[in-house]
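Novice: Okay, predicted coordinates and the sequence, questions at the end:
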Amino acid sequence: SQGLGCFSGFLVSMLVAYLLMKRKIVKMMSGYQVLRSTLQFLATTDLSVMGISLAKDVDASLPVLDDFHQAFEVVFVDPSGLVNLCADMTASKYHQVQFEAKRSMEILDDRTVDGFQVLLMTTKPMLRAFDHVFHLKHVSKLQGTCKKMQLLNELMDRGGNYVAAALPFVVSLLARGLAGRALLVTHSLPQISEWPIDAEPPKHKDVGPLTFGLLFVPEFAASTLEKGPQADHPEALDFRTFWGEKSELRRFQDGSICEAVVWQADTVCQKRLIPEQIVRHLLKLHMDIPESSICYTGALLESVIRTGQEASGTGEEAMVSVVCSYDDLSRKLWNLKGLPLTVTAVQGVHPALRYTDVFPPIPMKPIYSFHTRIRTKHLLLPSEEKPCPAYIAPLKIVCHMEGSGQWPQDKEAIKRIKAAFHLQLAELLQQQHQLVCRPAVTHTDVYKDGYVFRLQVAYHREPLILKEVVTPEGMLKYQDTEESRQLELETLHLPYLTSSLHGLQQQHPVFGSTCRLAKRWVSAQLLSDNISEECVDLLVAFLFLHPAPFTPPSSPQVGFLRFLDLLATFDWKNNPLIVNLNAGLTDADLTEIKNKFVAARSRLPIMFIATPKDRWSSMWTQERPSAQILQRLLMLASESLRALEEQLMDPLNSQDVKMVFRPPLDFYDVLIHLNPNQIPRHLESVDRPLKSFSRGVVKNSTAVKILFPVVDYDPVQCYLQELRVSTALWGGIGGYLPKGELPSGVQVISCLPLQDLVGDIFMYFACHGLCDAFSDLALFFYDKHGGEVIAVLWKPLSFQPQPFKVASMKGRMVTTLNNELVCIPNVEAILEDFEVLGEGLVKSIEARTEKWTI
């Protein structure tokens, strides 16, 4: 609404006056009806084709509308019949207004959307409204454009303003080159600043960089082929002239020989940037604008989810490979012979199987020299002398078995039957398909194509049986238990969510990459342990299913910017976030959810997300985040969005967009610096390390008989997480602690030599977790994707003196306060604990003593 050629408030007033004159608006209409009528007129009337006039009297001496159309792109004549009110407006800018009017009408007609809030209270900056944005840094280059395109008449009309003269031609060139790919090609408005009357007016180049926005058609934006007319048609010459040296003759499968342009792109990431190739080529060919003057910001953020050192793509191909291997394993499970009960469903629940894993698994084969071999167990263990092996994530699959009278009705007996199924699945997969398997009580791990799949057998009645409670009177009743809720989550809700989001990825190809960017940001802020992956996936799904006032994102970067905006601006206190997966909720359902939410707000999670299968409990945010963590997340999202938009809209400065993925550490009390060679995901860090370590695996998916690799082993997570056993088993990468106490008083009850730890290795190859031992004193924050620092925040209440009690002396020391014995945290001993427990993993501990007092 501001700048040269804008659709200003004055123009809107004139348009309403025109509609009043034509009786399309009457005095009896309400403000809402006037708005709808105006939007309807804009949406259906193209003033670049058929102009309008406010002149009432027909005067033969006045120019007609056709005369105006020959001189201007958009025509709206004032009451005198001599002045075009839209003289400076380009056709592309009016088409943008038209597009927004159509979109606004759709939103007003959608009863599930708050039209007032969305249309009149939500800003639409270019970076969030358009899929790709690029800048013309040096507008002075448009002087050469005017010369090359022979725009002398236009220059004279504009008083020598080469920016205004060349801009319509630049936009029309791009619109033709991106036809079929882009729904809309638009530009920013040159801002002409004020100047003192006794000074020289600003030069034309002083308008600063010009910004262009591209809104894509998702189905065709990444096409590598631009097919032209057949070689013997007269249009072929025009096609060759337009595309220049890029055009070449090609024979197609139908036998036709046509002019065509083929753009080089091997990965999905590169295909998303084909519009950049087109923009740079056409501006250089026809406008004499060098590539150095173009700053294309469409995919600057994607570098943080590139995989491996070679960074050739952003992981989409790896994700497809995982899904193909999973599909093949599913077919093998369906067709297994010899099972007493048939398999009724195979459902993947790992994020990679819904395309949202930040760094998808890569086929791996272990190098034996980097491991200790336990031949009797057919297992490998990490070698003490070598760096920690690469992280291999188990891809969890739920395998539903048919219901039968053979299933027992006792929960412990069901667990034993499932354990027997896990053993039998491993045996049959080895016999019938020669797959390397490792069965356990709760699952079976299958090594296939270089991936490790974790099969978990499920019985549909088990959650109900777990809910059975016998009252003292002998009556049987059903009530939710922690165990039943967890089992329902793993075997019912998570498979449904994975299936729904997999379907969403098929509709919107950039959904997965947007989720990965969002989760990478959350982890980079050290908050991945405080907000679940499923919660982030649902937040991003909301952006695609309910994009108003925008269209669904067609690039990961714009999706990520909207994710930050959603986090920062959504009213979490007073509104539920309703994600209508598979359109499973009706208007009545939405109203009911909102009403019940208001009635029960105080008992519900601070971040409430409702879905068709989870309307009242918000299971993915039930435990986390806490109110304090959510507040921190909102603040970080707001600041990150502001910083990112400043960077992306300023092409003349260095664009270090990774800055928003580097967490501010001055907020924390203690920093635990880690040894990089014991961080298995070190290559996933935001700033790729200059020095990397061999991790004892090679990329290999060939089917060979090998020993089972070390699965799900991350020493940092072992160091942080509470383990299932409550005894301290290990004191470092290279040994184990003797029985006794740590300096702070944490008890070491038992110890085991390394070679005995051969069960689920990641559960045992660690000490009593920090979070378990010190959770009452501190909070721990870590970037699980290659972070080199664990940040510690002391809990304020933990530093208040406590009455002396023998039972509460863990991590505390006795002192005298007002002639009374009290307990206070023994910080020095606790910091020593951190170092002792992380021997071999912890490099140093930085205590920021000014941040806490005793």
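Specialist: Arrived safely. Residues are numbered from 1 along each chain as shown.
Novice: contacts and neighbour counts: CA atoms only from here.
Specialist: Fine.
Novice: mind checking which helix or strand Ala610 is in?
Specialist: Ala610 is part of strand 609-610, with elements assigned from DSSP states H and E.
Novice: helices and strands around that strand, which ones?
Specialist: With contacts defined as 3 or more C-alpha pairs under 8 Å, 6 or more residues apart in numbering; DSSP states H and E, strand 609-610 has these neighbours: strand 577-578.
Novice: what comes up buried for the helix or strand following the strand it packs on?
Specialist: Next along the chain after strand 577-578, taking DSSP H and E as the criterion, comes helix 587-599. Neighbour-count burial for helix 587-599, counted by 16 or more other C-alpha atoms under 10 Å, picks out Leu590, Ile593, Lys594, Phe597.
Novice: Surely Ala165 is within a helix?
Specialist: Yes - Ala165: assigned to a helix according to DSSP: H, G, I helix; E, B strand; the rest coil.
Novice: how about it, what does it touch?
Specialist: When contacts are counted by C-alpha atoms under 8 Å, 6 or more residues apart in numbering, Ala165 is found next to Cys146, Leu151, Glu154, Leu155, Arg158.
Novice: Distance to Cys269 and neighbour count added to these, as a markdown table?
Specialist: As requested, the contacts of Ala165 are exported to a markdown table (distance: C-alpha to C-alpha, whole Å; neighbours: other C-alpha atoms under 10 Å):
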| residue | distance to Cys269 | neighbour count |
| --- | --- | --- |
| Cys146 | 35 | 22 |
| Leu151 | 38 | 17 |
| Glu154 | 40 | 17 |
| Leu155 | 40 | 19 |
| Arg158 | 41 | 14 |
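Novice: Against that first model, consider the following:
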Amino acid sequence: MERSELYPNQGIPEGFFDIDESDEEDVNNASDSNDDETIKSESDIEDDRSLDGEERLGDVEITKKRPFDGGTCLTCLTQVRPRASPASPRLGHVPHLPHRGWATECNGTEPVSKKKNKKNKQLDPKLYKPPTVKELNQLRETENLFNSNLFRLQVDQGWLKSINVKMPMKQQPFEGKGSFQFIKPSAVSIVGSFASNSCVGPDVCIDLAVEMPRQCFQQSDHLNERYLCKRALYLCHLAGTLQSCHLVQFASFRLCQGDPLRPLLEVRPVGKLGKRVVVALRPVPQSGVFKLARFSPEKNNIRPSWFFTTSDAIEDSYPPTPHHNHSAIQDLATTANQEYCRQALEGHPNIKDGIRLLKVWLTQRKLNKGYGSFGGHIVAQLVSHLVLQKRISVLGSSYQVVRATWVYLAQSDWTNFGVSLAEPSMGTPPVSEFHQHFEVVLVDSTGYCNLCANMSKETYERVKREADLAVRCLDNPNINSFQVLFMTPVPFYRQYDHIVRVSHLSRLKTDQVRQLDHTNHTLPLAQVPILATLREGLGRRVTAIAVSLEDTPHWSISIDPPASADSLTVGLTLDPVHAFINIDKGPTANTEEAEKFRDFWGPKSELRRFPDSSICEAVVWPVITLADKRLVCGQVVEYLLASRLGLKVTYVADQYETLIKHSKVKPADFEYGTGEEATLAVLSVFNELSKQVRELNDLPLEIISVQGTSPVFRYTDTFPPLATQSRPGKKVTKDGPTCILLNDTSAIGMAPLWIPVIEDDIKLSLFPAVIQLALSKKWPNDLEAVRRIKAAFHVEVAKCLSQQCGLTAQPHPNFLDVLKGGFVFRLRLAYPREVGLLKRHVTPHGVTTYVDTDESRDLEKDIVHIPTITGAVHGLHQEHPSYGPACCLSKRWLAAQMIDPHHFPEIVVELLVAWLYLSPEPHEPPTQPQTAFFRFLHLLASTNWVSQPVILNFNTELTRGVKIFLTTSYCYSILFKGEEVVEIEGVFQSSRATLPPLFLATSYQPSGVVWTKRNPTLQILVRTAMLSKESLTIVEEKLFSRHFDTKLIFRPPLDVYDVLIYLRPLLNPRRLEAVDVNKDQPLVNLPSYQYHQGEKLPVAGFNPVQCYLQELRETYSEFALFFHDSYGGQVVGVLWIPAAMEVLDFKVSALMTIDLY
């Protein structure tokens, strides 16, 4: 292609190829100068055979294709005629120099020939003085200009337009000196994971090192991004050529490890191969072009006078540019590092398998992509180092390779004691020199390239934590470590308690030295001060600070590269011991440390006197509820980043917790928050009642304990009850002897005031509690006699509570209702032998057998299993305070999908959430309820319940040791008493066909069928999996949006139902708990509860909607399924059962099993 075609009507500015004084000095003083010759005259240029062989290699090839036949001067646009060169048999041309030299000044006329200049030699000898170095450099470049593809390094790269390729690197600043000559690669070799046979899928990436010949470079190309710019131009030429190749499906650019100075060209082949294979082209300079020492961390390769255009540029010194040097030296060290891996890995497939597993482990945690990531090349170099250092045996298995690497990472400290893979005698810079410029140090085999140069301390610490967690997973025999470590994805938003998204990073002002080093790369410039501020401000409140490593996108070769990321996402793992403290106590007043404390916190700092009489600087964060305490870290982050750095943040921590807040009900005694305060109020009253019941006198048997079984006692009641003042109404209720009653009317226009009820296996109960009596031999063996004794005991307890404690109590045959503190508690007498009596069956032959019945299972669950689980879950919440709100949020989501406790029992939801805390791998137990909720959605969406048993090992009572424990079949639940995890898994596998779809075993109920025998069904599990998967997709897409509607995933799709039944709102007593409450609904202010003598029990447990649903299910369960949001839903969804819609022949036998109404 002719130069005139590439640059129509354009010329090269004067002095473009010049070397300024600073560059000339650097070139002369550089230790790695490649220019050992001095050009003194034109004949030297024409006759120098070495230049013909090296500098003009590209020229020879082009000349053979088409001899030079003239061209256009790029300065004056005049024609240049060819001439025969006496020093070379090939055609040449008259060098046409601008302004001065061997030709007259360009003025738009024909150039003066050399012969004419000789005639005028005597007239003006000044025109023929010896040429300067600048002129000779210009002459040589102009000589090559018409014989090769030599292009300017400025943005004026018109040749890119002709091939429809855009520069993949932003050239900043715009102007640059030097020239670029495209010459075909001197070598192309396979490097990276494919060369070492350690690549992983799903797409196989083949890295090709395309070697740029030395003729493409000049002696000062290490300065001012010239090498990196030439590298990008080389990629452009390759892209323009390959895009028209019939073997290439399409080509695109991407950044290597997120570095904007190191673009790559990715090519996908045509056909089926392109679906699984991608080829990445990585230009590297030919060996010996640059000396590695030129790019050591202490060197400066970006001149301030070139980079800064303002008058305040740094002129007095050349500060080191270690990060810029790292961008260049990675290419120089490619071959050496590939050879290092080859020596360690060749002939050891087990080592390569271990590297593959480590790469999969990093991929699942998204640690291997993005700027500052722990990429696969670091893993390969590290494992090779451990192999050569004999820390990994070449005879070991892939498991041993992975474990040894994790142990080494967990125990390493590259932030203070970096590691060098180079030989000590190589004379390379010491590791201490790297520590002066980088946070994390792992020097490669050359001794000059820090493989972790762009890695932050937080990312390295994250890798260490993950490695330590992986070792603990391997040592834990109770979990499937392979599934956890290699098969489970760990996205950022599910891994950390709080997520901070900092936007508009470009607004952050940084010093010029760092701007020079990072060449205005926004992300690292902003990341360092932000992380330093968070690290100092949060202190002990967090156990980990992590940076989300965003994968860089691909872009077409015909468009400009995408703008640099202008946001930073940071994750925080809270320390449950210190995170919720709302006072930051500083140093004692009038000290130097106090002055620093005040400087850091600004006006937030104040002097306070503490209980120990000390007067210290302190920062106080306002909190009211427990939910506010969980957000203290959010207050700290938002204040510090705004006051110190002028940045605004999007804080993700509690957005979904608004769904478990009462928006239209306001109690007078406390702020409702997310329900914890209301739960504590119930527990406080219940503890007083329990004490009063245990101290009752004049009872036939002593009461030894009163244990709550309602979800409120497990901190898992979505909307805990609120104390109310019970008074009879006028239209709906009326006054009774000891209770408030419903009016005697057949039509109720409005439901009475809602007294919260808890649904347990479709039976309504008010704060159920179990009364345990002392042992006695006088209990009868007849079931009916036992029930009559229990009823009589309820009457006696009610009488004693009324006489001795002044409480209102109403006895019933099966339970006792007690009013205390504005709450109604339902007490039941527990007699364990009653379960055996229900199971007892006498055959006609007089043989007594014990058979499980639905009634015996329900009673056993109420008086044995639920009290046991309530105690275990209560202890779990005390250890992890986020458990309770997480359960409430999870149950709220399920109910919002119209999957009520009839289809998915509440206790099952609570146990599944508990499983996330007892077996959190591959995470740590969550501290924020919202994080646990996200993990619950992922559990529902991704778990294959057919092959995955749920085993809750409370208090680590189960181990994997096999024990054989023989017992009678008196009670089915104790058949497995003492069983271990292996045996439970064995029962699950051998009896899978007869077990429920969801197998849920605990330390106390190892049979796995106690909680899920009836529900959820397989169809419900499939439905919840689909809904949770869609919800997670919405969360991932919209979580950081400023206008994200959190209620979106709580609104169910109604188009899937065959029939929709809309309810009358006034007959729904829980309408104020709905997801979308009527905006016109006034706020309900609940007055404080005041005890008064003779108060009566309110109408409790009356919910017309639940009564209607129960009647529908009892009547039409053979024909349809009914769905409803139990928290204020206004719609009942109906799905016809397909079998009920089948057409049957009219036969008497077909009617025998159908009830006719």
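Specialist: Looks like it arrived, so ask away. A quick note: this is a predicted structure, and the numbers were derived from the prediction, not measured.
Novice: After superposition, what is the TM-score?
Specialist: Comparison of the two superposed chains (TM-score structural alignment, normalised by the length of the first structure) gives a TM-score of 0.85, and 754 aligned residues with a C-alpha RMSD of 2.3 Å.
Novice: sorry, back to before: whereabouts in the second structure does the strand holding Ala610 of the first structure align?
Specialist: Per TM-score structural alignment, the counterpart of strand 609-610 of the first structure in the second structure is residues 1000-1001.
Novice: repeat for stretch 399-410 of the first structure
Specialist: Residues 771-782 of the second structure are matched to stretch 399-410 of the first structure when aligned by TM-score structural alignment.
Novice: outside of that stretch, which residues touch it?
Specialist: By C-alpha under 8 Å, 6+ apart, stretch 771-782 of the second structure touches 701-707, 786, 827-831, 837.
Novice: Closest one of these to Gly634 of the second structure?
Specialist: Comparing the contacts of stretch 771-782 of the second structure against Gly634 of the second structure with C-alpha to C-alpha places Gln707 closest, at 37.9 Å.
Novice: and that closest one, what is it in contact with?
Specialist: Gln707 of the second structure neighbours (C-alpha under 8 Å, 6+ apart): Ala769, Val770, Ile771, Pro867.
Novice: For my notes, confirm it occurs in a strand.
Specialist: Yes - using three-state DSSP, the assignment for Gln707 of the second structure is a strand.
Novice: aligned partner of it in the first structure?
Specialist: So, by TM-score structural alignment, Gln707 of the second structure is matched to Gln347.
Novice: give me the element the residue lying closest to that match once chain neighbours are set aside is part of.
Specialist: In space, Gln347 of the first structure comes closest to Val398 once its chain neighbours are excluded; the distance is 5.2 Å by C-alpha to C-alpha, 6 or more residues apart in numbering. Element membership for Val398 of the first structure (DSSP H and E) is strand 394-401.
Novice: which parts of the next helix or strand after that strand are buried?
Specialist: Next helix or strand after strand 394-401 of the first structure toward the C-terminus (DSSP H and E): helix 411-433. For helix 411-433 of the first structure, a neighbour-count test (16+ other C-alpha under 10 Å) marks 411, 414-415, 417-429 as buried.
Novice: Over in the second structure, find the residue span whichever helix or strand comes after helix 411-433 of the first structure aligns onto.
Specialist: Using DSSP H and E, the next helix or strand after helix 411-433 of the first structure towards the C-terminus is strand 436-439. Aligned by TM-score structural alignment, strand 436-439 of the first structure falls on residues 808-811 of the second structure.
Novice: what does that stretch rub up against?
Specialist: Residues from elsewhere that reach stretch 808-811 of the second structure (C-alpha under 8 Å, 6+ apart): 738, 791, 794-795, 798-799, 801-802, 816-820, 1094-1097.
Novice: Contacts only, for the nearest residue to Pro79 of the first structure once chain neighbours are set aside.
Specialist: Closest residue to Pro79 of the first structure apart from its sequence neighbours, by C-alpha to C-alpha, 6+ apart: Ala55 at 4.1 Å. Counting by C-alpha under 8 Å, 6+ apart, Ala55 of the first structure touches Val77, Asp78, Pro79, Ser80, Gly81.
Novice: Tell me the counterpart of the second one in the second structure.
Specialist: I take that to be Asp78 of the first structure. Aligned partner of Asp78 of the first structure by TM-score structural alignment: Asp444.
Novice: in a strand, that's where Leu1135 of the second structure is, yeah?
Specialist: Yes - under three-state DSSP, Leu1135 of the second structure falls within a strand.
Novice: for the corresponding residue of the second structure for Glu316 of the first structure, what are its contacts?
Specialist: When the second structure is aligned by TM-score structural alignment, the residue opposite Glu316 of the first structure is Glu676. By C-alpha under 8 Å, 6+ apart, the residues touching Glu676 of the second structure are Leu626, Tyr715, Pro885.
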